[in-house]
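Colleague: okay, predicted coordinates and the sequence, questions at the end:
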Amino acid sequence: MTSDRRASWLKGVLDLLVLASLTAGENYGYEIAKDLAESGLGQIKGGTLYPVLNRLEEAGLVTAEFRVTERGPGRRYYRLTDQGRQTLAEQGGLWLGFDESVRAVLARGRAEALQPAGSQGEEPR
């Protein structure tokens, strides 16, 4: 059940995470996924990542360029656009505000849950 929750949480913020991963410069899908995994977000499969990248490209938030490599298959490199940077700044700020609210509610609830029964003026069960 925990992995199901993490997947749904990630789904809600993956677009922003991909945009944020491109602020350091252009990159290709496998490296974006690797960067996110190394950040503690777990493995993000291509079937999840590439539709996000395509959606971001269609929205004008990233540009993509296919490059042939000397060895192995070619790669599609993604780069953040000015509109993508602006969207990341705006939506990232909204997400961080939401995150603060969630943290506050969870911290309060967790602290109350850890108190012994009856210490909050309630009758013990």
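Modeller: Structure's in. What do you need? Numbering: from 1, shown residues only.
Colleague: from here on, just use CA atoms for contacts and neighbour counts.
Modeller: Will do.
Colleague: ok, which stretches of the protein are helices?
Modeller: 2-21, 29-36, 46-58, 82-114 (DSSP state H).
Colleague: mind checking these for the one nearest to Phe66?
Modeller: Closest to Phe66 of the helices of the chain, according to C-alpha to C-alpha: helix 29-36, at 11.6 Å.
Colleague: so which elements touch the closest one?
Modeller: The contact analysis (3 or more C-alpha pairs under 8 Å, 6 or more residues apart in numbering; DSSP states H and E) places helix 29-36 against helix 2-21, helix 46-58, strand 75-80.
Colleague: compute the inter-axis angle for that helix and helix 46-58.
Modeller: For helix 29-36 against helix 46-58, the angle by axes from the mean of the first three to the mean of the last three C-alpha atoms, to 10 degrees is 100 degrees.
Colleague: please state the offset of helix 29-36 from the chain centre?
Modeller: Centroid displacement of helix 29-36 relative to its chain, using C-alpha atoms, centre = their mean, to the nearest Å, is 12 Å.
Colleague: got another one to weigh against that:
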Amino acid sequence: MIPDINPKPPGAQLIKRMSTRTKWLILAPLGLVLFSFGLCVLSEAAHQRRIGQPAQVWVLLGLYSLALINTGLVFFGEALRFRILLDVRRETRRSMRQLLRKVNAKALRKEPVRKGKSDKKTKSPTKTD
């Protein structure tokens, strides 16, 4: 018998279980580091071209830097998406709490204030026996 294997890789399961805040905290710095490193590699490729290295060297460095820069931008864009999601959720919760406070305050004002310990129902003036 073949055991059931989960089709998702373990990394995908780990990422799915992470909170939005954790994803943002990981992706934002990682994106910035990759972008910055890509710019450094790009400047090295330009330097190699300027000093007369063969085209193969500086073209490959340039392509590598392009891949790093784009990956960094994608990661940082995903981090921004998660941050915006966090902010929207926070504002939604805040507005829901304020709305709930207003509704509760109105409900408290509409309740008649009973004086005394009598819990008997009062007769309706429009009802006749």
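Modeller: Thanks, I have it. Note that the structure is a prediction, hence the values are computed from the model and not measured.
Colleague: superposed, what's their TM-score?
Modeller: The TM-score (TM-score structural alignment, normalised by the length of the first structure) is 0.33; 63 aligned residues with a C-alpha RMSD of 3.9 Å.
Colleague: between the helices and strands packed on helix 29-36 of the first structure, which gets nearest to Thr87 of the first structure?
Modeller: Taking these one by one with C-alpha to C-alpha, helix 2-21 is closest: 8.6 Å.
Colleague: what's in contact with the closest one?
Modeller: 32, 35-36, 41, 52-53, 56, 61-62, 80, 84-85, 88, 91-92 (C-alpha atoms under 8 Å, 6 or more residues apart in numbering).
Colleague: try 7 Å this time
Modeller: 32, 52, 80, 84, 88, 92 (C-alpha atoms under 7 Å, 6 or more residues apart in numbering).
Colleague: identify each buried residue in it, please.
Modeller: Going by neighbour count (16 or more other C-alpha atoms under 10 Å), the buried part of helix 2-21 of the first structure is 14-21.
Colleague: pull the contacting residues for Leu34 of the second structure.
Modeller: 68-69, 71-72.
Colleague: want to throw those residues into TSV with secondary structure, distance to Ala107 of the second structure and neighbour count?
Modeller: Putting those into TSV (DSSP: H, G, I helix; E, B strand; the rest coil; distance: C-alpha to C-alpha, whole Å; neighbours: other C-alpha atoms under 10 Å) gives the following:
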residue	secondary structure	distance to Ala107 of the second structure	neighbour count
Leu68	helix	58	22
Ile69	helix	57	24
Thr71	helix	54	18
Gly72	helix	52	24
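Colleague: just send these back as a markdown table, with distance to Trp58 of the second structure too.
Modeller: Listed next are the contacts of Leu34 of the second structure as a markdown table, based on distance: C-alpha to C-alpha, whole Å:
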| residue | distance to Trp58 of the second structure |
| --- | --- |
| Leu68 | 15 |
| Ile69 | 16 |
| Thr71 | 20 |
| Gly72 | 21 |
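Colleague: tell me the one of these nearest Ala12 of the second structure?
Modeller: Thr71 (18.4 Å).
Colleague: follow-up on the earlier one: from the contacts of helix 2-21 of the first structure, keep the buried residues only.
Modeller: 32, 52, 80, 84, 88, 92.
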